[in-house]
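In: Provided below for reference: sequence and predicted model.
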Amino acid sequence: ATGAGGAGNTPSSQRGFKRAAPGSKGEQLTLLALEIHAACRGALLPDPRHDSVHAIVLVAWEDAHDAVSADEVALLCGLVSAVQSLDPDVLIGWDIQRESLGYLVERAQHLGLNLLRALGRTPGLGSVKERQEDEWGALHASGIHATGRVLLNLWRLVRGEVGRTAEMARAFGIDFFSVLSRGSQYRVESLLVRLAHTQNYVMLSPSREQVGGQPAMEAIPLVMEPESRMYTSPVVVLDFQSLYPSQMIAYNLCYSTCLGRPSHVRAGQAAAALASADSGTDPAAGAKAGTAGAAGVGVRLGVTSYAVPPGVMTAGGPLDPDSLVIAPNGVAYAPASVRPGVLPRMLSELLNTRVMTKAAMKRHAVDRVLQRVLNARQMGLKLISNVTYGYTSAGFSGRMPFAELADSIVQSGRQTLENAIRLVEGHPHWKARVVYGDTDSLFVLLPGRSREEAFVVGAEIAAAVTACNPPPVTLKMEKVYQPCILQTKKRYVGYAYENPAQTCPTFDAKLT
């Protein structure tokens, strides 16, 4: 094969290839927009069998060129030359089937030209697509094909995006354009700031220096190295449903409930008592008066410092140490009975609303329009609940990162998974072994069992693990693999069965 930059054989590997320099105008994908101006007869719409093309407008990145053609055939040949010269990866048009490239293709056929083949990257060779009727593409995509190029029907893309965007804007309570232009943190904050306001909280707005000065995050999720081989016995796959959101709800993990490490609190209060003794003041009186140092010596907590007022974290006090929720990373949180967290309340409402939305989808299964609306809504609710943890852990670009809270969430999820593994492998009746685990999922091998027995044992495991955890932490059996191959982390393949009645398996692979 011969490259565009010179002759020679195609290299056998990617070694030696270079990407476009950062900041340069060269991108990995090049786009070319195409529109036309055609003649018409009176009030009739242009017909490619009768009405000629007067002008073709091409728009590429910072590239403009004007040319006048002697006739219509020369105009179409000029289009081919321009496209071959620019060599775009993607061709787009507003209505690419009827009023853009599609019109040109039909007009070229009337004039005896095969325009699509000429516009492709192999103009001398025919494509299999030329001989196929793409009925689905005609109704849902562009419906026309040029070898080596992606053809996009812009109005169809916008129509599908507008519906999803509108539902997300309604669900998140933000403006339409922000759904398209802003990231997940903005969406989380739009919900959190309104809910915090109803609870008389003010959102913290740390500086870049404060964000950079917070403690480094230490916790990582549990990702086991699988026992790499082929398994002919059933392997049950179980997943925790919304693991991180359920941890925040179950253990009341929130900005508003975090108290720091109890040892730090005691040290700060002891220092405050010593300082008060030296100055001859009463710490309790200072706390009531709101004087500096009344709450003790502040300790680092996230992006700021915080000190618990004296007498609060004592036996019989408002926050009895025995009633506190201690996360696996050693950070204490107020129980929900004392102070319900804002994040847990927000996530509970999101997950409950999603359950109601999915129930409404089942009740209105015959209404296709309503199905699309409700599906977009429940997907938006799922998205916002799953990215809430990321809002707390965005230590570089985050608006309100909180290292201790983020570590508590990850460590709680990791401990939940580890406890489930110990329960599964220690049960005398199941005789199971966990051969792989990844963040919120378990792969449980049942040696010598049948597939029907695997579904029974899988249901028992899901029920037992769920019963051992506070609500709403739920383990769900997803499927049974038989057989399957576990290669390495996040790479496996197998035949999947989702229920005992399924006789024909589906091929399932994860290669990321």
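Out: All right, it came through fine. Residues are numbered from 1 along each chain as shown.
In: okay, CA-based contacts and neighbour counts for the rest of this
Out: Will do.
In: Can you report how many residues neighbour the residue lying closest to residue 440 once chain neighbours are set aside?
Out: Spatial nearest neighbour of residue 440, chain neighbours left out: residue 240 (5.3 Å); criterion: C-alpha to C-alpha, 6 or more residues apart in numbering. A count of neighbours around residue 240, defined by other C-alpha atoms under 10 Å, yields 23.
In: Check it against this one:
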Amino acid sequence: MIGDFYILDFSYDVEEGKPVIYIWAIDKDNNRVLILEKNFRPYFYALLEDDNEKIIDEIRKLNKSESPITKVDVLEKKYYGNPVKALRIETVIPAYVRTYREAVGKISGIKEVLEADIRFYMRYSIDSGLRPFFWFQAEVEEIKDNRFRVSKVYNLTKVIKIYEDNPPELRILSFDIEVYNKYGFPDPKRDPVIIIGVWSKDGGKQFVNETGDDLKTIREFSKFILDYDPDIILGYNSNGFDWPYLIERVRNRNVKLDIGRKTGSEPSQGTYGHYSIVGRLNVDLIGFVGSIEEVKVKSLDNIADYLGVMPKNKRVNLEWYQIPEYWNDDKKRQILLQYNMDDAKSTYLLKDAFLPFGEQAAMISGLPLDQLSMASVGYRVEWLLMREAYHFNELIPNRAEREYEGYKGGLVISPKQGIHEDISVLDFSSMYPSIMIKYNIGPDTLVKGDCDDCWVAPEVGHKFRKAPEGFYKKILQELIKERRDIKDKLSKTDNEYEKRRLDERQKALKIMTNAFYGYMGWLGARWYSREGAEAVTAWGREIISSAAKIAESEGFEVIYGDTDSIFVKGDKNKVNELAKEISDKFSLDIKVEKQYKRIFFTENKKRYAGLTFDNKIDIVGFEAVRGDWCDLAKDLQRQVIERILLSSVDDAVRLARETIMKLRRKEFRIEDLIIWKSLDKSIDEYEVEAPHVSAAKKAMKAGYAIFKGGKIGYVVVKGAGKISDRAEPYFMVKDLSRIDVDYYVDKQLVPAVMRILESFGIKESTLKTGGFDIMNFFKK
């Protein structure tokens, strides 16, 4: 029969001594199905130093009966763009690729062993062209196999075509667990799970440990998953806490957390730290929040509040240390249950913010969504490159240990300090990818030595051949063309669903394209090239410098420049003409990105704030958008910025003085002075006792639970010694008179606002004492 299937994920197993690829999918009738590919075999390459028939014989002698070498073929391939001869060595069991890799690498005449570290099911995905969230049509044969929790199981005979179409409706479930623990970091050997909350389109449900036996609670949760049969399970830091905790909790009772679509399977930790659930996509949304720079403490409640899916004033807000207290008190337990339900619901609602982008990024990179959510942008780019390498007949380089090599970055034109009116920002669109395309930059086009027809990078002198087109250039051109086509389609459609899908695709393409430069300079990259990265920034510096000179020659004043943009003051009616002149000169797209009614710069680079013509305020580089200051300092700095942009410097100084005086008069809330820090490691892993670590230890000593990956809030109290000695968990400080007001004035408020006000000649003493103005303040 011929069927059409929507791909969710891949996995594999060895059955009767042979590997079987599992393609987990959904058919056109919305049935969850499994397609088995039984004919694909693992292989790797050996790069030959010369043509030596004896080498093939030597390789065949390595044969192991458990997984024999079934084929050794001599192929014409390319390696870094150069033609090479390579042996394609095929075996039976994927695990034996590693065994053969080591042995083959020792044979005389073998220059290098390649592509032996690619996961077997991903190797199949690359070679077959099948990718998550695409449809494929195939000739299949239905079989009976009760080992799998799906509607139908098929053997794959032949793939007919791969195509895009509207996806089926996916079943999505979110979950969140609460653990009872009063003795420091939760220990799954000791501390029970008390609540598991789940949320789906049907609403919420909870599994509560009423009897003291959390194994019963976890089993109820597992049964619910099997009955609901979700395609995607969402969590927030679930890879870091929930899954490992649940797995260890049942393992201590000799039980498996059997929730996959293959009977007897349990979540297992895989690549990038994610937990794989067979046949389902386990997506930890915390992997997507790194791009939200505005939120520094990326807790679930903060992210949900920032994105508007569940504002803090419409949910129960508890701190981790309150869980035992609320669980033990019958009158408060319902509040804890609602807190858990709000977390599960928040996680579910965040799907609309992150999954559309994630799906498109998975389609581009080929990485399954659960892996993609935890993989860095560099890894996402690399999987795209690996897929393209297969089509270009390029061998994939191995990973290598490399020493850090620094190089000069983008040009920053020092800002003209002070307030400026009517400023236009000219921004080069995708400058670095455009440079890579224009000058054919990549590890395969780099020429070391003489070259008659090369691009030569300014300052650094690295040479790149003009022809043929390099690996990076070809792929970047494809990505840019695809994005242009997508944006064209986007402008022509009225369908809201299609608009969202296309917009997320073009965003994913943009992020992927712009990440190529960073990937090339990443020490962990397979296609690493320090010379390439260094050349890109060298050309970038030349272009920005020249663009600034053109602007000045046309009567504009350049106020600031940074990497791929310049800030100019001049006739706003002529700024588009300036952009066209610069664009024509360098054959690069440049546009007027923003226009500011008012903007101010300090003497420091990458630090400014501006008021746009639609009255939005942009803040770049100040503590107001950083996380290591208390709310009072952050709020004051933001208000000072607003006063300068909307009113005057004098008004901003007056506000700062008033705030400091209120603090000295103890007109504050403890909550405004809390400094929040994340605990990225277990407490005993910290070598230096920073204030937040000291505060965490004090909380543990007092019997409060401390979670790795969580956050700790502390305040600084009066006393002798270092700040670390005087950092107290905020919930243990009830008396306002204990607060070290001088610390908050001298180390928080004043430094936060002086980052701005010192540029206007204001001194610290003016803020602290205030002179006659402060007296006028008291007369009001």
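Out: Arrived safely. All values derive from a computational prediction rather than experimental measurement.
In: what does the residue nearest to residue 440 of structure 1 align to in structure 2?
Out: Matched across to structure 2, residue 240 of structure 1 falls on residue 428, judged by TM-score structural alignment.
In: same question, residue 373 of structure 1
Out: Under the alignment (TM-score structural alignment), residue 373 of structure 1 maps onto residue 501 of structure 2.
In: pretty sure that match is touching residue 355, no?
Out: No. In this structure, residue 501 of structure 2 sits apart from residue 355 without contact. The criterion is C-alpha atoms under 8 Å, and the distance is 10.6 Å.
In: Okay, strands next: where are they in the stretch 501-650 of structure 2?
Out: With DSSP state E, counting those that start in this stretch applied, the stretch 501-650 of structure 2 shows strands at 557-562, 565-569, 590-601, 608-612, 617-620, listed in chain order.
In: From the contact counts, what lies against the fourth one?
Out: In this case it means strand 608-612 of structure 2. strand 590-601, strand 617-620, helix 631-646 (3 or more C-alpha pairs under 8 Å, 6 or more residues apart in numbering; DSSP states H and E).
In: same thing but 6 Å
Out: Here strand 608-612 of structure 2 is seen to pack against strand 590-601, strand 617-620 when contacts are counted using 3 or more C-alpha pairs under 6 Å, 6 or more residues apart in numbering; DSSP states H and E.
In: Which part of structure 2 matches the one helix or strand residue 74 of structure 1 maps to?
Out: Counting by DSSP states H and E, the secondary-structure element that holds residue 74 of structure 1 is helix 72-86. Alignment note (TM-score structural alignment): helix 72-86 of structure 1 is unmatched in structure 2.
In: now stretch 216-226 of structure 1
Out: The alignment places stretch 216-226 of structure 1 over residues 405-415 of structure 2 (TM-score structural alignment).
In: buried sites along the matching stretch?
Out: When neighbours are counted by 16 or more other C-alpha atoms under 10 Å, the buried residues of stretch 405-415 of structure 2 are found to be 410, 411, 412, 413, 414, 415.
In: which residue in structure 1 lines up with residue 465 of structure 2?
Out: Matched across to structure 1, residue 465 of structure 2 falls on residue 334, judged by TM-score structural alignment.
In: actually residue 445 of structure 2, not the one I wrote
Out: By TM-score structural alignment, residue 445 of structure 2 lines up with residue 257 in structure 1.
In: Any figure for the gap between that match and residue 230 of structure 1?
Out: Counting by C-alpha to C-alpha, to the nearest Å, the gap from residue 257 of structure 1 to residue 230 of structure 1 is 47 Å.
In: now the strands for the stretch 1-150 of structure 2?
Out: Assignment of strands within the stretch 1-150 of structure 2 using DSSP E, counting those that start in this stretch yields the ranges 2-15, 18-27, 32-37, 43-48, 71-79, 82-90, 110-114, 135-143.
In: and for the longest one, what are the contacting residues?
Out: Spelled out, that is strand 2-15 of structure 2. Strand 2-15 of structure 2 is contacted by residues 19-27, 121, 132-140, 368 when judged by C-alpha atoms under 6 Å, 6 or more residues apart in numbering.
In: before we move on, back to that, need the strands of the stretch 501-650 of structure 2 in CSV (columns: distance to residue 327 of structure 2 and mean neighbour count).
Out: What follows is these, written out as CSV (distance: least, C-alpha to C-alpha, whole Å; neighbours: other C-alpha atoms under 10 Å):
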stretch, distance to residue 327 of structure 2, mean neighbour count
strand 557-562, 53, 21
strand 565-569, 55, 24
strand 590-601, 51, 20
strand 608-612, 46, 23
strand 617-620, 42, 16
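In: For residue 36 of structure 2, which of these is the nearest?
Out: strand 590-601 (50.0 Å; C-alpha to C-alpha).
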